[in-house]
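Asker: This is a predicted model, with the sequence first.
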Amino acid sequence: MKSVVNPLFKLLLIEDDKTLFNEIKDRLAGWSYDVYGIDDFSQVIQEFTIIKPDLVIIDIQLPKFDGFHWCRMIRSHSNVPILFLSSRDHPTDMVMSMQLGADDFIQKPFHFDVLIAKIQAILRRVYNYNNNPILLKTWCGATVDYEKNTVTNDSGSVELTKNEIYILKLLIEQKNKIVSREELIKSLWDDERFVSDNTLTVNVNRLRKKLDELGLGQIIETKVGQGYIAKEEASFR
């Protein structure tokens, strides 16, 4: 029996290859996902606003503007999870997508089971973990809001993506202890076989860069060959 995360999830598939779009839509419909497409590729944000999807799947090479452009635009409006598809195999494409706030990346051609595994992992992570009744956490003099995906201290406030807040949450829960890369990857993406090790690195670096705005970037340390640690001195406890 198929394990469906939620039959009511709406997915926006931004893909201009009609044959591939219809194939993916038909396959996802078999998993009870409601899949929408784009009719006018110059009106992506307008259609995104109308549809209000729970997950966006987007190709890099699109008419009018590329997927990176629309990822930037979507991120300026929403923290909805974004999964990139691409036939391009240059490593900088994956790095760029993660830096822009994407949650994951799949290179074409891909096996449909991999796509389903990634979709389900993202949806479980984004829409289930917030059921934790502890929504606010104090860490190093900052308030971490797991519901609003923000970190705030006297220096200001930064908004994190779903991946970034989840990584921070995992590290804070085991503060002053090393959390292995394997544990983080397994928690974030469920099946590490489908994940590039560089994906985690890009997400952690992006998290650090945002925390730098609050003077907290250096508190997350890399332990070479082991993982990461979120430090908290006694004076902050």
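Answerer: Perfect, I can see it now.

Asker: Only C-alpha atoms from now on, for both contacts and neighbour counts.
Answerer: Fine.

Asker: Okay, Ile116 and Ile122: tell me how far apart.
Answerer: As defined by CA to CA, to the nearest Å, Ile116 lies at a distance of 10 Å from Ile122.

Asker: For those two, work out which one has more neighbours and name it.
Answerer: Ile122 (23 against 15; other CA atoms under 10 Å).

Asker: what about Ile58, distance to Leu168?
Answerer: 26 Å.

Asker: dropping in the other structure now:
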Amino acid sequence: MTASVVLVVADAADLGARAAAQVAARARPEVDVRWVPGYAWDRTSWTHRVTSAGLASTRLTFPAGFGDPVTDDDVALVWFRTTTRVPSALRTASPADRDYAAAELQALAVSWLAGLGDRVVNAVTGDGPSGPAWSDSRWRAEASVAGLSVTDGVAATSARLVPGWSGSPWDARRPYDTIRGASRRVLVAGRRAVGAFDVAEARGCCALAAAARCRILSIGFDPAGGVVEAQPFAPLISTDEIALAGTFLAEMT
């Protein structure tokens, strides 16, 4: 049987991901491109087995209105863009039990996605199912290796730890960071990018995404053109970003 289901698992408020799924569905009407919002994902039933050889097999049964059950053999691609949450039945449990359940659900999602191999848009790590949970400092270091300009800054848990800093006793105890948020961003989807200043920057962004094993990645830049952050599942906002992500999903099936 030919795999013919594309799952886009995203929070209900992630309208950019939903729009990208719609773009892919229009481009490939013969493919079952299925948007599964977080509230439906939380109510999805699982059968997940791992053999003694480490091979995983999974069957997902979705709530009414979200399509037929799906096995691994049905899956052509998964774009996982949500966090695992504790089921509503456990929300009155103790904090320790809720934390344990959330950790187990995340491990389950990671095991399922890892078993799909290259049918997952962003490769999973032990830290989460949506891509590498790297710090901004790690992203900037990887961006530099990829040939991108990187914003140098100083960050410390307390301002008093920074040589030469001066200020009030209150500010001395507060975290200190000279790196501000992004003012411009580039979205990579596959081997293409939108929002890049030039071809060299686009190539560097694609190289960073490849190093992170993220086929869809958002990279943030400051006004001087230095990378300040990257996010495996930043919101898709512009029509260009939605079109690029949707076209990528369609081309991968």
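Answerer: Yes, it's here. Just so we're clear, the structure is a prediction, and the values are computed from it rather than from any experiment.

Asker: Please work out the TM-score for the two chains.
Answerer: The TM-score (TM-score structural alignment, normalised by the length of structure 1) is 0.32; 105 aligned residues with a CA RMSD of 4.4 Å.

Asker: before we move on, back to that, settle it for me: which of Ile58 and Leu168 of structure 1 has more neighbours?
Answerer: Ranked by neighbour count (other CA under 10 Å), Ile58 of structure 1 and Leu168 place Ile58 first, with 24 against 21.

Asker: Could you pull out the strands in structure 1 for me?
Answerer: Ranges of strands in structure 1, per DSSP state E, are 10-14, 34-36, 55-59, 82-86, 104-107, 136-139, 142-145, 150-153, 156-159, 179-180, 220-223, 227-230.

Asker: a markdown table for the ones you listed, including distance to Lys209 of structure 1?
Answerer: Formatted as a markdown table, the strands of structure 1 follow (distance: least, CA to CA, whole Å):
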| stretch | distance to Lys209 of structure 1 |
| --- | --- |
| strand 10-14 | 29 |
| strand 34-36 | 34 |
| strand 55-59 | 24 |
| strand 82-86 | 20 |
| strand 104-107 | 19 |
| strand 136-139 | 17 |
| strand 142-145 | 16 |
| strand 150-153 | 13 |
| strand 156-159 | 10 |
| strand 179-180 | 19 |
| strand 220-223 | 11 |
| strand 227-230 | 15 |
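
Asker: quick one, which of those is nearest to Trp189 of structure 1?
Answerer: strand 104-107 (8.8 Å; CA to CA).

Asker: Could you name the helices and strands sitting against the closest one?
Answerer: Counting contacts by 3 or more CA pairs under 8 Å, 6 or more residues apart in numbering; DSSP states H and E, strand 104-107 of structure 1 is packed against strand 82-86, helix 91-99.

Asker: The shortest one relative to strand 10-14, how many degrees between them?
Answerer: It stands for strand 82-86 of structure 1. On the basis of axes from the mean of the first three to the mean of the last three CA atoms, to 10 degrees, strand 82-86 of structure 1 is oriented at 30 degrees to strand 10-14.

Asker: just so I have it, where are all the strands in structure 2?
Answerer: For structure 2, applying DSSP E gives strands covering 5-10, 32-37, 45-50, 56-61, 70-71, 75-81, 155-156, 176-177, 184-189, 192-194, 216-221, 227-231.

Asker: Return the list of helices and strands in contact with the fifth one.
Answerer: Using 3+ CA pairs under 8 Å, 6+ apart as the contact definition, the elements that strand 70-71 of structure 2 packs against are strand 56-61.

Asker: and the angle for the strand it packs on with strand 45-50?
Answerer: With the same axes, to 10 degrees applied, the angle from strand 56-61 of structure 2 to strand 45-50 works out at 170 degrees.

Asker: residues of strand 56-61 of structure 2 that come out buried?
Answerer: With burial defined by 16 or more other CA atoms under 10 Å, the residues of strand 56-61 of structure 2 counted as buried are Ala56, Ser57, Thr58, Arg59, Leu60, Thr61.

Asker: and the gap between the closest residue to Glu142 of structure 2 other than its chain neighbours and Ala107 of structure 2?
Answerer: Distance criterion CA to CA, 6 or more residues apart in numbering; nearest residue to Glu142 of structure 2, sequence neighbours excluded, is Leu208 at 6.6 Å. Counting by CA to CA, the gap from Leu208 of structure 2 to Ala107 of structure 2 is 26 Å.

Asker: Ala96 of structure 2 now?
Answerer: 17 Å.

Asker: Name the residue in those two with the higher neighbour count.
Answerer: For Ala96 of structure 2 versus Ala107, neighbours defined as other CA under 10 Å are more numerous around Ala107 (17 against 9).

Asker: The more buried one and Arg184 of structure 2, how far apart?
Answerer: Distance, Ala107 of structure 2 to Arg184 of structure 2, using CA to CA: 34 Å.

Asker: can you check Val194 of structure 2 too?
Answerer: Using CA to CA, we find Val194 of structure 2 at a distance of 11 Å from Arg184 of structure 2.
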